[in-house]
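S.K.: coordinates only, no sequence provided:
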């Protein structure tokens, strides 16, 4: 090779001729010498290099930055650093590759003011969560628009001292001023830190996901709803839901809410007392935001459903992660007219024929259903599909759920169901391995 590359990405003094002149050659690439090809690539316009670098994996992008000065300059273009995911894992406990420490230092030194869409993905180790907090605390020149904290295993952020986590998160809340999306599930965020968030980002916050944040009270989340009038998506645990919160979200000053996700979780059977939300509060939400999606995940034991489904609620997506009784499913058909999607993990050994028929009758918008460890007679299932018709875009039923009867066998049912759906359908099969 007659051409070399020095340490800072520039061409060495042994370069033959002027690189600018090399770029003007119009010979086909197959006729050029290897060093001429390198010169041609090195002289690509910055806009094209930026487009190419955006599609490169991070490690390949870093390697490419060492080719020449032009590519090194492209590597540091602000547009490439607006969106970044820090992956923080311990080699002994995770198979995922972590973001290299040297790259993290370079980002903080040269690109912290360019970061806008940032997420931290950590494994189950406390060390990874501490590293994430260390990076957060250094983002004093940032102006983030979105921030997500993701624990890939158990919530490692919860194992940190609360004051340490809050201090790091507050740095972002104070300095960003324009946060629109915040995902902080399973973290020790608390009411005072939410007040800091509101004081600095109330005009811009649109999405807030904070399920399983035990240090936040109903008053803390109400503060957010009272001040952040642009909030469109909210996810939280049921114990934070209150009549006051729904009324705040339904005020004239508030924009129309688009998504509200509620996780109803019980860790210890019989030890959690669930309050009741007034029907008038739900009605206010529907009047203010008639098209909003209410997504509810239930992880309760069968004897804990007493306060729920006693009157009409505007739930659109309903998921039962544990066994649920026939009685509760019967009440779902009577109280959830806006239901679009229903997933039942388990029910037991009592057929759900009447309950499914009632849901088909009353839930006129139902378009997706999934049944796990349940039982339904083939005749009732066919009748259910016939009543719902082609609006059932998703129908996931295990073969073990369907009980043959005098009208249909398992070999016959898929033809009848396919006819009413207008497409070929088969029940799901349990894997044999």
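M.R.: Ah, there it is. Every value quoted in this text rests on a predicted model; they were computed, and no experiment measured them.
S.K.: only C-alpha atoms for contact and neighbour calcs from this point on.
M.R.: Will do.
S.K.: centroid residue for the chain?
M.R.: Closest to where the C-alpha atoms of the chain average out (CA atoms, centre = their mean) is residue 183, at 8.2 Å.
S.K.: hmm, residue 147 and it touching each other?
M.R.: Yes - taking contacts as CA atoms under 8 Å, residue 183 lies within contact range of residue 147: 6.3 Å.
S.K.: returning to that earlier point: who are the contact partners of the residue nearest to the centre of the chain?
M.R.: Applying CA atoms under 8 Å, 6 or more residues apart in numbering to residue 183 gives the contacts 147-149, 207-210.
S.K.: return the distance of it relative to residue 328.
M.R.: 32 Å (CA to CA, to the nearest Å).
S.K.: what's the strand or helix carrying residue 343 in contact with?
M.R.: Here residue 343 sits within strand 341-346, counting by DSSP states H and E. Here strand 341-346 makes contact (CA under 8 Å, 6+ apart) with 316-324, 366-374.
S.K.: which among those residues count as buried?
M.R.: Restricting the contacts of strand 341-346 to buried positions leaves 316-321, 323-324, 366-369, 371-372, 374, with burial counted as 16 or more other CA atoms under 10 Å.
S.K.: which one of those is nearest to residue 187?
M.R.: Comparing those against residue 187 with CA to CA places residue 321 closest, at 22.4 Å.
S.K.: using the three-state scheme, assign residue 215.
M.R.: Assigned with DSSP: H, G, I helix; E, B strand; the rest coil, residue 215 falls in the coil class.
S.K.: OK, contacts around it?
M.R.: 188-191.
S.K.: what residues sit buried inside stretch 321-338?
M.R.: 321, 323-326, 328-338.
S.K.: check the offset of stretch 356-373 from the chain's centre.
M.R.: 26 Å (CA atoms, centre = their mean, to the nearest Å).
S.K.: that one spans what distance, first to last residue?
M.R.: 15 Å.
S.K.: same thing with stretch 193-208?
M.R.: 14 Å.
S.K.: please apply the same query to stretch 307-320.
M.R.: Using CA to CA, first and last residues of stretch 307-320 are 15 Å apart.
S.K.: this is the other structure I want to compare:
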């Protein structure tokens, strides 16, 4: 940096620095704390640590070993524990060392009596075995039982590949009666272990729950009856993951949900192994679908055309993996004309220039898209990839 730039940084208000540092993960906050006393004071502000993201990965700074990395992460958490309200842990599960670090962090938080309002776990890397992750879940259960039951309101497990058992999900309800968001529609391997009754019990224990993410097969008539009770607060969003396992939900219950909760919307994700014929059976007009994700790489033109015909008023986000074709281009143009409320469209295959033009012309609220007319993708509007 030029000397003049350094001079300006020396007089940067601590409030501005704290706001900038609040966007950094804990590892980078540790780095900026060693720049100078002015930065060290700014990074210690409570506003910096209200949202905290911890990365449990094998990377380390030059001159540090793995023990040093774990040590400073744990020390920073302990020092700023009282300020953390929204906690996100990012875990590379391919190495046992990272899983041990994650367990230690969760245990330290449990012993310290933190006051979390939101918990989010994101896992990546190759999962060694389908039964892996029980150590992480055990540490999470200890944390859950130690938290302030009044404060905890949001939990997100969508990107955790470990199998969630009935006991853990039951604890989520009993330990967080003010829960508003619970997303457990993760892509775990192995057999589905959750009973439909557990989800109903969570709804009964958490009357303020308004955003729920589960597997499609976890739906039940009792679940809808609980959501339809006149004393329940407005329910906003049901996020579903469909892996091919069905459950019998009458169309009348979906219609009743729309009448009881006018702003009620549905998110629907299809596993890559689901055949297209089963997708058509699930995509019904009675579902007020706002977000759709197709993960298969087969020809999806017919499904896109079906979506355009029935979800023109509700669809706001579409993620599509498909084989390219002229038929698909025509279906996407039809979708752009029908679903004018779209905010996001991500199509991971080559499309014609006319598809890009159609979405920009008809979808005035579109703010993020992935539409490529060449061999690379771009999701930074308003640039059109040629």
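M.R.: Here it is on my side, so go on. Bear in mind the structure is a predicted one, so any value in this text is a computation, not a measurement.
S.K.: all strands for the stretch 151-300 of the second structure, in order.
M.R.: Ranges of strands in the stretch 151-300 of the second structure, per DSSP state E, counting those that start in this stretch, are 154-159, 181-183, 211-215, 237-242, 265-270, 289-294.
S.K.: tell me which of those strands sits nearest to residue 66 of the second structure.
M.R.: Judging those by CA to CA, what sits closest to residue 66 of the second structure is strand 154-159, at 25.1 Å.
S.K.: so the closest one versus strand 237-242, what angle?
M.R.: Angle of strand 154-159 of the second structure versus strand 237-242, following axes from the mean of the first three to the mean of the last three CA atoms, to 10 degrees, is 20 degrees.
S.K.: would you mind finding the longest helix in the first structure?
M.R.: If you go by DSSP state H, the first structure has its longest helix at helix 162-176.
S.K.: what sits up against that helix?
M.R.: Outside helix 162-176 of the first structure, the residues touching it (CA under 8 Å, 6+ apart) are 133-134, 136-145, 157, 179, 188-190, 193, 196-197, 200-201.
S.K.: over to stretch 52-66 of the second structure?
M.R.: Residues contacting stretch 52-66 of the second structure (CA under 8 Å, 6+ apart): 22, 24-27, 69, 73, 84-92, 95, 97-99, 101-102.
S.K.: list the buried ones in it?
M.R.: Counting neighbours by 16+ other CA under 10 Å, stretch 52-66 of the second structure gives 52-58 as buried.
S.K.: could you dump the residues you listed into JSON lines and include distance to residue 194 of the second structure and secondary structure?
M.R.: Output for the buried residues of stretch 52-66 of the second structure, formatted as JSON lines (distance: CA to CA, whole Å; DSSP: H, G, I helix; E, B strand; the rest coil):
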{"residue": "52", "distance to residue 194 of the second structure": "30", "secondary structure": "strand"}
{"residue": "53", "distance to residue 194 of the second structure": "29", "secondary structure": "strand"}
{"residue": "54", "distance to residue 194 of the second structure": "29", "secondary structure": "strand"}
{"residue": "55", "distance to residue 194 of the second structure": "29", "secondary structure": "strand"}
{"residue": "56", "distance to residue 194 of the second structure": "28", "secondary structure": "strand"}
{"residue": "57", "distance to residue 194 of the second structure": "30", "secondary structure": "coil"}
{"residue": "58", "distance to residue 194 of the second structure": "33", "secondary structure": "coil"}
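S.K.: is it possible to get TSV of the residues you listed that adds distance to residue 318 of the second structure?
M.R.: Converted to TSV, these look like this (distance: CA to CA, whole Å):
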residue	distance to residue 318 of the second structure
52	30
53	28
54	30
55	29
56	31
57	31
58	34
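S.K.: closest to residue 220 of the second structure among the residues you listed?
M.R.: Nearest member of the buried residues of stretch 52-66 of the second structure to residue 220 of the second structure, counting by CA to CA, is residue 53, at 35.3 Å.
S.K.: mind checking how far the closest one is from residue 208 of the second structure?
M.R.: From residue 53 of the second structure to residue 208 of the second structure the distance is 26 Å (CA to CA).
S.K.: now do the buried residues in the longest helix seen in the second structure.
M.R.: Longest helix in the second structure by number of residues, with DSSP H as the criterion: helix 96-112. Residues of helix 96-112 of the second structure classed as buried under the neighbour-count rule (16+ other CA under 10 Å) are 98-110, 112.
S.K.: likewise stretch 277-293 of the first structure?
M.R.: Using 16+ other CA under 10 Å as the test for burial, stretch 277-293 of the first structure gives 277, 281-286, 288-289, 292-293.
S.K.: ok so, going back, nearest to residue 325 of the second structure, of the strands of the stretch 151-300 of the second structure?
M.R.: strand 289-294 (16.4 Å).
S.K.: contact partners of the closest one?
M.R.: Residues contacting strand 289-294 of the second structure (CA under 8 Å, 6+ apart): 265-272, 311, 314-321.
S.K.: how distant is it from the center of its chain?
M.R.: On CA atoms, centre = their mean, the centre of strand 289-294 of the second structure falls 14 Å from that of its chain.
S.K.: that'll do, ta.
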